[in-house]
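Colleague: Model the following, please.
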Amino acid sequence: MTASFDFDFFVIGAGSGGVRAARIAAGHGAKVGIAEEHRVGGTCVIRGCVPKKLLVIGAHFAEDLVDAARFGWRIEGRHFDWPTLRNNVLADVSRLERAYQATLDSHAVETFHARAELAGPNRVRVGEREVTARHVLVATGARPQVPADVPGAELGITSNEVFHLEALPERIAIVGGGYIANEFAGIFHELGSRVTQLVRGNRLLRGWEPALADRLLQISLGKHIDIRLDCQPTRVERLAGGQLRVALSAGEPLEVDALLWAIGRIPNADGLGLEALGVTRRNRGEIAVDDGSTTNLPWLHAVGDVTDRMQLTPIAIREGHALADRLFGGRHWTVDYANVPSAVFSHPPLASVGMTEPEARERLGGVRIFTADFRPMKNVLAGRDERALYKLVVDAATDRIVGAHLIGPEAPEILQALAIAVKAGLTKAELDSTVALHPTMAEELVLMR
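Modeller: A predicted model of the protein is given here:
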């Protein structure tokens, strides 16, 4: 298959999308190479969703250990040690990195641990070497955004560095209102830091179901997370003692021990040689591709966050899989971006699939809304006032469930099954006909009337 090329398929970026594309292509018999300048595994495995979820799990013990007393458990001498959690998380990340590399090796994918750039049509410069490939895939992901218009912004950290903190900050400011900001606000609060969350807009989680975002705000404020809406940093300075002084657009300056930028992610498409080849890019610098993940050059492709279609790891994996199947397996299919479930691993977590209520009213007109607002059994016995909220959005004309939105303990785990119902186009009547599994939180989904 290689003919006059060194490789049939060369992948730039060994994250989730790139590794999946490489493995599938190799399984179809293609000669595959892959280059990674950092660590195999990419953002999700190395410095994203996997280590962050481990921190979320670790942080949950703070509440669980307090609640344990109401369930008869006496736990003396509770103490949290940040280096222990940090080091164990980083060790597990290294384990996963080895597993990803083993997957590539077992499929005879040649790995280049070096930066790769496009050197010309069907040509890639990787380290000091230049190789040719029939098809090239760019799967370089995205990077955390740091504001260019805030003096001293470089004194803050991003989600890339947060997993390597030497010590847990006593006071931390987290800038942003999206999922990363809310997740780290919950983590640091539960681990004992005093958290101030600075949000440029007037609400959390823009684009999410408003009822869930409002409930998270209410719960977070009740936990004494200092959330300041319509407020953002205007200047950051290092004080003599090492602390940071953050000037704000509203209110008095803030003094903290750490500042975390969580204001979005930018596609990693710069410095790859795209301009010289005339590759089309869009407004945030993302690589423009068609439904099959091919650019305006027929030999060049892109998947994952660098295309900015939907920044989710499972989407990048599917995009890479579909591309490899089409190029080397004779199987033509495309990723369906409708009704993709997503979650925010905050405290408590949110999970959502399908249309929000405002979206459904705009697109469908007539909708019916069903909600369950309740205290989970564990919270009742623990003496916590924190309430869960489940919400279903139903098309009034067809009775189809077009949206499902949950906030509460284990919401993402529960929603995964409900996402199947939304994707399959099941009706509210079919949900109602399902016998409740009692006593569970999930039974509320089939008891709404």
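Colleague: all contacts plus neighbour counts: C-alpha atoms, from now on.
Modeller: OK.
Colleague: Now do the contacts for Asp395.
Modeller: By Cα atoms under 8 Å, 6 or more residues apart in numbering, the residues touching Asp395 are 360, 364, 366-368, 401-402.
Colleague: Please spell out the ChimeraX selection for the buried subset of the residues you listed.
Modeller: Filtering those down to the buried ones (16 or more other Cα atoms under 10 Å) takes a single ChimeraX command:
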select :360,367,368,401,402
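Colleague: let's see this one next to it:
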Amino acid sequence: MTFNYDLFVIGAGPGGLAAAKKAASYGARVAIAEKEAIGGTCVNRGCVPKKLIVQAADLALQNQMALSYGWSDCETYFDWTKFLNSVHQHIETIHHSYFEQLQKAGVELIRGDGTLRDAHTVEINQSEYTADKILIAVGGYPIKPNIPGIEYAITSREMFHLPYLPQRLAIIGGGYIGVEFASMMNAFGCEVTVIDQDETILSGFDDDIRIGVQEGLSKRRIRFIGNSTAKQIKYSEERLLLTTTGDSRKTIAADTILVATGRAPNTKNLRLENAGVEVGEKGAIQVDEYSRTTAENIFAVGDCTNRLQLTPVARAEGIAFVNTVFGKKPQKVDYEQVPSAVFARPEAASVGMTEAKAREKFGASVKCYCDRFQPLLSQLTDKNEQATIKIVVEGESERVLGAHMVGEHAADIIQSLAVAIRKGITKQDLDETIGIHPTTAEEFLLMSP
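Modeller: Below you'll find the model as predicted:
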């Protein structure tokens, strides 16, 4: 059978874009469909605009510290609307760059919502396109709890389009999205309350990291309500009233309520059943180690699958799929040493095993080195900022299983350590490495039991 394309990609997020361009480099005829802006959640409603807001918030925090460093006091004003316009203009330049990259690679971009007619046919805007291989890379979407008044709440998608900064912000969910927005908005002067179903935020991270971030944010007067969930939201007298249930039964007044309780795969309208593609919990596409679905010629990568929901992971999965199928070089993605970060202030980052996971797997042979200290940056101020560094090691060799950090530049430091940990470094390797003084990263080389 003759097909229109060798590969048809549904979804132009990081995974889909990487796969499309890589497949084209192997000489494949490739098309990619996207119903919204190119770049997916990361570029348009996630990593990129979020990091720009983090950087704007950092300037506010630095301004607060400036007096301690000898700068005279001066009046400042933050124009939220002007800032957001700059963010969206920058995102437009990224869209243009991606479009040019696709054109240069010879990838055809088709605008519209793709659905599967059968295992080799994609339908978009009442037109049909056939392909030998199909890659699904449609990402995910933020979900909301089913409680009365939830229509008054917004998700991270709408946070980047707020017409004004709220004076009072309530956040439902203490995962990395909720925590990052709590930190940012607090720096801009918002009164922030975070409601989480656990006692401590950032479930899944190492316990010392979770405690370190929550303590740091609490010092900035962010309020945490733990072991609790949202019960209902009411609109009253030009304000929102959020009622909680659980350990704390409170009513919180807010101008804006952000729901950050997780994401679900964006697969509901793909008509996957037409092609024999099976899905699991919350609509996640079931794939094997080579990103193959239950349909022989259909593959899936990124947040629409049952694997790690991180932009670099989606990109790596897209490249590995193409190398396997079009490059004839079977490639799997290693999920054991994937670094991750929380761009709050204090910042947190991790790679490898948490202490709990390590003890679960290796038992009594696990040892941890952990240190807390005040970074040089805050030592001239009246703020008792604390950094936390921790490594998890195993056995007589003390092979490093994981590294975790709370403090300035945590993401960059852990990113560098990730390479070394993948190569099997030991605690002795760290001890014998000479650091750069005075830096925070140096502390990883000076740790004692």
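Colleague: between the contacts of Asp395 of the first structure, which is nearest Arg129 of the first structure?
Modeller: Val402 (51.6 Å; Cα to Cα).
Colleague: you'd agree that closest one is up against Lys391?
Modeller: No - taking contacts as Cα atoms under 8 Å, Val402 of the first structure lies outside contact range of Lys391: 11.1 Å.
Colleague: what's around the equivalent of Leu155 of the first structure over in the second structure, how many residues?
Modeller: Leu155 of the first structure is assigned Tyr152 in the second structure as its aligned equivalent, the criterion being TM-score structural alignment. For Tyr152 of the second structure, the number of neighbouring residues by other Cα atoms under 10 Å comes to 14.
Colleague: For Tyr152 of the second structure, give its distance to Ala254 of the second structure.
Modeller: In this structure, Tyr152 of the second structure and Ala254 of the second structure are 11 Å apart, going by Cα to Cα, to the nearest Å.
Colleague: got any residues that touch both of these two?
Modeller: Shared contacts of Tyr152 of the second structure and Ala254, defined by Cα under 8 Å, 6+ apart, are found at Leu240.
Colleague: Mark which of the contacts of Asp395 of the first structure are part of helices, please.
Modeller: Residues of these located in helices (DSSP state H): 360, 364.
Colleague: which residue in the first structure lines up with Val351 of the second structure?
Modeller: Using TM-score structural alignment as the criterion, the counterpart of Val351 of the second structure in the first structure is Val353.
Colleague: Repeat that for Pro312 of the second structure.
Modeller: That one, Pro312 of the second structure, aligns with Pro314 by TM-score structural alignment.
Colleague: thinking again about what came up before, what helix or strand does the match of Val351 of the second structure sit in?
Modeller: Following DSSP states H and E, one finds Val353 of the first structure within strand 350-354.
Colleague: Let me see the ranges of the helices in the first structure.
Modeller: All helices of the first structure, identified by DSSP H, fall at 16-27, 42-47, 49-67, 82-106, 179-191, 210-222, 274-277, 313-328, 357-364, 377-382, 411-424, 428-432.
Colleague: Using CSV, please lay out the ones you listed together with distance to Pro298 of the first structure.
Modeller: Listed next are the helices of the first structure as CSV, based on distance: least, Cα to Cα, whole Å:
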stretch, distance to Pro298 of the first structure
helix 16-27, 17
helix 42-47, 26
helix 49-67, 32
helix 82-106, 25
helix 179-191, 35
helix 210-222, 42
helix 274-277, 12
helix 313-328, 11
helix 357-364, 36
helix 377-382, 56
helix 411-424, 32
helix 428-432, 45
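Colleague: looking at those helices, which is buried most?
Modeller: Mean neighbour counts were taken over those using mean count of other Cα atoms under 10 Å, and the top value, a mean of 26, falls to helix 16-27.
Colleague: How about residues contacting that one?
Modeller: Outside helix 16-27 of the first structure, the residues that touch it by Cα under 8 Å, 6+ apart are 9-13, 31-34, 41-42, 44, 100, 103-104, 107-109, 137-139, 303-304, 313, 316-325, 327-329.
Colleague: Just want the most central residue of the second structure.
Modeller: Within the second structure, the residue whose C-alpha comes closest to the C-alpha centroid is Leu310; the distance, by Cα atoms, centre = their mean, is 5.4 Å.
Colleague: separation between that one and Thr267 of the second structure?
Modeller: Leu310 of the second structure sits 17 Å away from Thr267 of the second structure, taking Cα to Cα as the criterion.
Colleague: roughly how far apart are Ile414 of the first structure and Arg400 of the first structure?
Modeller: Where Arg400 of the first structure is concerned, Ile414 of the first structure sits at a distance of 19 Å (Cα to Cα).
Colleague: Likewise for Pro51 of the first structure?
Modeller: If you measure Pro51 of the first structure against Arg400 of the first structure using Cα to Cα, the figure is 37 Å.
Colleague: For Tyr390 of the first structure, give its distance to Ala258 of the first structure.
Modeller: 35 Å.
Colleague: And for Arg245 of the first structure?
Modeller: When distance is defined by Cα to Cα, Arg245 of the first structure is 10 Å away from Ala258 of the first structure.
Colleague: Ala396 of the first structure now?
Modeller: Between Ala396 of the first structure and Ala258 of the first structure the distance, using Cα to Cα, works out to 49 Å.
Colleague: Which of those two has more residues huddled nearby?
Modeller: Neighbour totals were compared for Ala396 of the first structure and Ala258, and Ala258 leads with 22 against 15 (other Cα under 10 Å).
Colleague: what's the matching residue for that one over in the second structure?
Modeller: Aligned partner of Ala258 of the first structure by TM-score structural alignment: Thr256.
Colleague: for Arg363 of the first structure, same thing?
Modeller: Counting by TM-score structural alignment, Arg363 of the first structure lines up with Lys361 in the second structure.
Colleague: go on, Ala211 of the first structure?
Modeller: The equivalent of Ala211 of the first structure in the second structure is Asp208 (alignment by TM-score structural alignment).
Colleague: With Ala102 of the first structure instead?
Modeller: For Ala102 of the first structure, the aligned residue in the second structure is Glu100 (criterion: TM-score structural alignment).
Colleague: for Arg39 of the first structure, same thing?
Modeller: Here Arg39 of the first structure is matched to Ala37 in the second structure, going by TM-score structural alignment.
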